[in-house]
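**Student:** Give me a 3D structure for the following:
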Amino acid sequence: MIKRPLYTEKIMTYVNTPFVKILTGVRRCGKSTILKMVMQELRQRGIDERCILHYNFDSLEYEELKTAETLFFEIKQHLSTEAKTYLFLDEIQEVKFWEKVVNSLMTDYDVDIYVTGSNSRMMSSEISTHLTGRYISFRIFPLSFAEYLVFRKTYTEVSDNHSELINYLKFGGFPAIHLQSYSQDDAYTIIRDIYNSTIFTDIVKRNQIRKVDQLERIVRFVFDNVGRTFSASSISKYLKSENRSIDNETVYSYLAKLESAYIVHRCSRYDVQGKEILKTQEKFYLADPAFRYGVLGYSSDSVVAMLENIVYLELRRRGYEVYVGKLDNMEIDFIATKQESKLYIQVTQQINSPETEQREYGRLLDIHDNYPKYVLRTDAFAGGNYEGIKTMHIAEFLLSAEY
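**Tutor:** Have a look, this model is predicted:
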């Protein structure tokens, strides 16, 4: 296993604390492997193997344990009577009322519990009711650019960071893609398998959706409009142009289901002057850029949007709340906030004219505060500062530890 300390070090901080550790994220982003890394770390700390219990509910081996009662009594009979038991429950959302099981175990036994799930209903009101103040949530993302480079180095020689960014853009960060060298066709076959299993298991099957074709058309619209603001009504109009009638509420419902399965991330707009979050014309970004290329195919006109997508995900990995900025009639690609810190970011593929330079830098110069401002690009440029605005290659920004 290739280590992912970005997550394991945070999780290990909470070992033996009275909190359920909940790992959530899109399917195949590495949650199960991170659980195994935590288990391995516990063994290295001297925890007896008999005190570590692991159940993976994606496996048919545990098909009979998908009710609260059967799972509770199964676990109960295997708990250690001599020491704390470390319990790992993988893809727990497959078990109905699992939160009641976890709550009972936490209340009545000496256990330390870790769970993973691929649906945001893992964080629903039911969990808050049963585990109020008793859980810590960790959001797991596909590989960052830095992690991608580590994975690549295990089986091949890597190019310079700028060249590798192009590869990362096309193939994304799902760990399964970067455990060995795959052709583009083979890589996208794996991506489509991840996409299909997520759509049909976490959305269609769980929500008993009958109009699958309607859902897939909405998915394709969202994938094709990454980085653009749009509303439910714009999707409705698009479908009507294809002789597919759908109301706005149904569109909103489908978008919420895509979010709940972590396929897409909703990015709200923030009014810089009014200092308020706006509830219209949001943007959506994908859990991984490879989804876009695996499902719709590669196109050069999508590169800027996917570069935005990569920057968005990196900011989220680092714990930022991320918004699209609105300043009068102008748009700031990202406003990222974390506690008392704030970043303003413009993302562009290249600046090849004074007009483009004015557009990208001028928007940030119109913001009159002292928070850091960045223009991120992929072309060659001279110097790293423009009237207080830092210019960086996107690859260097992704690898930087300074923000």
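
**Student:** CA only for contacts and neighbour counts going forward, please
**Tutor:** OK.

**Student:** Name the SS class of the closest residue in space to Met122 that isn't next to it in sequence, please.
**Tutor:** The shortest distance from Met122 to any non-neighbouring residue, by C-alpha to C-alpha, 6 or more residues apart in numbering, is to Gln93 (6.8 Å). Per DSSP: H, G, I helix; E, B strand; the rest coil, the secondary structure class of Gln93 is helix.

**Student:** My read is that Gln93 contacts Asn119, right?
**Tutor:** Yes: counting by C-alpha atoms under 8 Å, Gln93 does reach Asn119; the two are 7.2 Å apart.

**Student:** between these two, which one's more packed in?
**Tutor:** Shown here are Gln93 and Asn119; by other C-alpha atoms under 10 Å, Asn119 has more neighbours (26 against 22).

**Student:** what's the neighbour count on the residue nearest to the more buried one when sequence neighbours are not counted?
**Tutor:** Nearest residue to Asn119, sequence neighbours excluded (C-alpha to C-alpha, 6+ apart): Ala261, at 4.7 Å. Number of residues near Ala261 (other C-alpha under 10 Å) recorded here: 24.

**Student:** Check His265 too.
**Tutor:** Neighbour count for His265, taken as other C-alpha under 10 Å: 20.

**Student:** Not counting stretch 150-163 itself, show me its contacts.
**Tutor:** For stretch 150-163, contacts defined as C-alpha atoms under 8 Å, 6 or more residues apart in numbering pick out 2, 149, 164, 175, 178-181, 378, 395-396.

**Student:** now it: how far from the chain's centre is it?
**Tutor:** Taking C-alpha atoms, centre = their mean, to the nearest Å, the mean C-alpha location of stretch 150-163 is offset from the chain mean by 23 Å.

**Student:** which ones are touching Leu286?
**Tutor:** Contacts of Leu286 by C-alpha under 8 Å, 6+ apart are 223, 226, 263-265, 292, 309.

**Student:** Most neighbours out of those residues, which is it?
**Tutor:** Using other C-alpha under 10 Å as the neighbour criterion, Arg292 leads those with 27 neighbours.

**Student:** Now the second one, please; I'll put the structures next to each other:
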Amino acid sequence: MKQSVLEQIAFEQKEHLTISDAGLERDTLDLLPNLSSHALIISGIRRCGKSTLLHQYVKKNNQDAFYFNFEDIRLYEFQISDFIILDQVIESSGLKVLFFDEIQIIRGWELYVRQKLDQGFKVIITGSNASLLSRELGTKLTGRHITKELFPFSYSEFIEFKKLDPSEQSFYEYVETGGFPEVVKTGHHEILSFLIEDIINRDIVVRYGIKDAASVKKLFSYLLSNAAKLTTPSKLKEMIGIKSPSTILDYFSHLESCYLIHMVPKFSYSLKSQMLAPKKMYVNDTGLIKAGSVSFSEDKGRLLENIVFCELRRHGKEIYYFNENSKECDFIEMNKGQVKQIIQVCWELNHENEEREIDGLVEALDYFKQENGIIVTVNQKDLIRKGQHMIRVIPVYEYLISQKSD
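**Tutor:** All right, here's what the predicted structure looks like:
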């Protein structure tokens, strides 16, 4: 690489970032520490607004920064030895704050980041692959990094951007649109179809050298159509046409690393039992379900459950599902081994499902020796006393707003 080329790329990238719309101030912004001794890692699915968050971070802290996106097509030959030339470009800029976009695609990047930290630079990194980031962070940057995750707009951010009130109607609009900032802003839902194709091709098929790209796409399409359902590789292998369950497990791992899906384990004090039990699968954003599913049954209850999961996951919650004595509860939220919330989700409570939904929640409350539980519905509000348990029934739009301040 030539220094003059890197200087031109850095100039053009910085100019584009500077003139771009800073957009809605993200809730995550207040959670980003202003440290110089540790690298700040911001990871999340592509197009969820990571670069915009960096732009907001610069403004908030009144700091100018050197910005460099390693996914620029002109950098396809960039290697670890070229960091020496990049050092000269950084030195010429006179800046001590470094923003690196998708640096993890360069082999050996963690050595360079460690060096810049040792030299007194403040380093902020964004990336769209959780496993690639974590693998290197766990070796060369142990104890020298703080990681934060960014997701598409939450419901709270969505209604703030759209200038809507919390209501059943605005929730319906959120379900249909999803939270990807560009889609919310433009209304062009086809963006998500291209995004799915881009992530699967670039971040999975090419990166992991997968020859059967069609099987990955078929699997993801199936998962989109079955969000919020229990999933096991053995049941999928015939359906997808993949002979080995281990291959499906690998595909699960790749899809989760790219933040397309999230797998939730069954709660068990036995790690072996937890690993062997089926996992519940959720999608990063309901917009993806609408864009990529070929046969979603319009099960509104599962869409509702997926959104509640995403809100919990957005706050970094430790989440399990509960299944004991043939009774199920959707979410057990824990923090350092302590139960924080026990939540059941259904579109509406009615005479057909009320006993099943309440009994599943009560079974979980008894198991964890908790008094209070929550049932999230689309628009019902009530208070139910069941034995010694108090169950709060709350509309989803109120529940999602309440989580913002949690």
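
**Student:** who's in contact with the equivalent of the residue nearest to Met122 of structure 1 over in structure 2?
**Tutor:** In structure 2, the residue paired with Gln93 of structure 1 is Gln104, using TM-score structural alignment. Neighbouring residues of Gln104 of structure 2 by C-alpha under 8 Å, 6+ apart: 110, 127, 132-133.

**Student:** so which of those persist in structure 1?
**Tutor:** Compared against structure 1 with both residues aligned by TM-score structural alignment, their matches' C-alpha atoms under 8 Å, these retain 127, 132.

**Student:** What's Cys267 of structure 1 aligned with over in structure 2?
**Tutor:** In structure 2, Cys267 of structure 1 lands on Val264 (TM-score structural alignment).

**Student:** Wait, that match touches Glu318, no?
**Tutor:** No: contact criterion C-alpha under 8 Å: Val264 of structure 2 and Glu318 do not qualify, at 9.2 Å.

**Student:** so which helix or strand takes in Thr147 of structure 2?
**Tutor:** Using DSSP states H and E, the element containing Thr147 of structure 2 is strand 145-149.

**Student:** how about that strand, aligned to which bit of structure 1?
**Tutor:** Taking TM-score structural alignment, strand 145-149 of structure 2 hits residues 135-139 over in structure 1.

**Student:** and that stretch, how far out from the chain's middle?
**Tutor:** 14 Å.

**Student:** If you count neighbours, what's buried in that stretch?
**Tutor:** Neighbour counts over stretch 135-139 of structure 1 (16 or more other C-alpha atoms under 10 Å) mark 135, 137-138 as buried.

**Student:** now swap in stretch 232-240 of structure 2 and tell me
**Tutor:** For stretch 232-240 of structure 2, by 16+ other C-alpha under 10 Å, it's 232-233, 236-237, 240.

**Student:** Considering those, which is situated nearest to Lys340 of structure 2?
**Tutor:** Closest to Lys340 of structure 2 out of these is Thr232 (27.8 Å), distances taken as C-alpha to C-alpha.

**Student:** Leaving out the residues flanking it, which one is nearest to the closest one?
**Tutor:** Thr232 of structure 2 sits nearest to Pro278 (C-alpha to C-alpha, 6+ apart), 5.4 Å away.

**Student:** go on, Ser36 of structure 2?
**Tutor:** Nearest non-adjacent residue to Ser36 of structure 2, counting by C-alpha to C-alpha, 6+ apart: Lys122, 4.6 Å away.

**Student:** Which residue in structure 1 aligns with that neighbour?
**Tutor:** Lys122 of structure 2 maps onto Asp112 in structure 1, by TM-score structural alignment.

**Student:** And for Val183 of structure 2?
**Tutor:** Checking TM-score structural alignment: Val183 of structure 2 goes with Ile177.

**Student:** hang on, that match in a helix?
**Tutor:** Yes: membership of Ile177 of structure 1 in a helix is supported by three-state DSSP.

**Student:** ok, the residue nearest to it when sequence neighbours are not counted to Pro175 of structure 1 distance?
**Tutor:** Closest residue in space to Ile177 of structure 1, ignoring its immediate chain neighbours: Ala187 at 6.0 Å, by C-alpha to C-alpha, 6+ apart. Applying C-alpha to C-alpha, to the nearest Å, the value for Ala187 of structure 1 to Pro175 of structure 1 is 11 Å.

**Student:** Where does the corresponding residue of structure 2 for Arg292 of structure 1 sit, in terms of helix or strand?
**Tutor:** In structure 2, Arg292 of structure 1 lines up with Ile289, judged by TM-score structural alignment. Ile289 of structure 2 belongs to helix 286-292 when assigned by DSSP H and E.

**Student:** so what secondary structure elements neighbour that helix?
**Tutor:** Judged by 3 or more C-alpha pairs under 8 Å, 6 or more residues apart in numbering; DSSP states H and E, helix 286-292 of structure 2 is in contact with helix 168-177, helix 190-198, helix 213-225, helix 300-314.

**Student:** Figure out which of the ones you listed is closest to Thr28 of structure 2.
**Tutor:** helix 300-314 (9.3 Å).

**Student:** Superposed on structure 1, what's the mean shift for the closest one?
**Tutor:** Between helix 300-314 of structure 2 and the aligned residues of structure 1, the post-superposition mean distance stands at 1.0 Å (mean C-alpha distance after the TM-score superposition for structure 1).

**Student:** That helix corresponds to what range in structure 1?
**Tutor:** Helix 300-314 of structure 2 maps onto residues 303-317 of structure 1, going by TM-score structural alignment.

**Student:** hmm, who's touching the matching stretch?
**Tutor:** 139-141, 144, 169, 226-227, 285-289, 321-322, 333-334, 336, 347-349, 394, 398.
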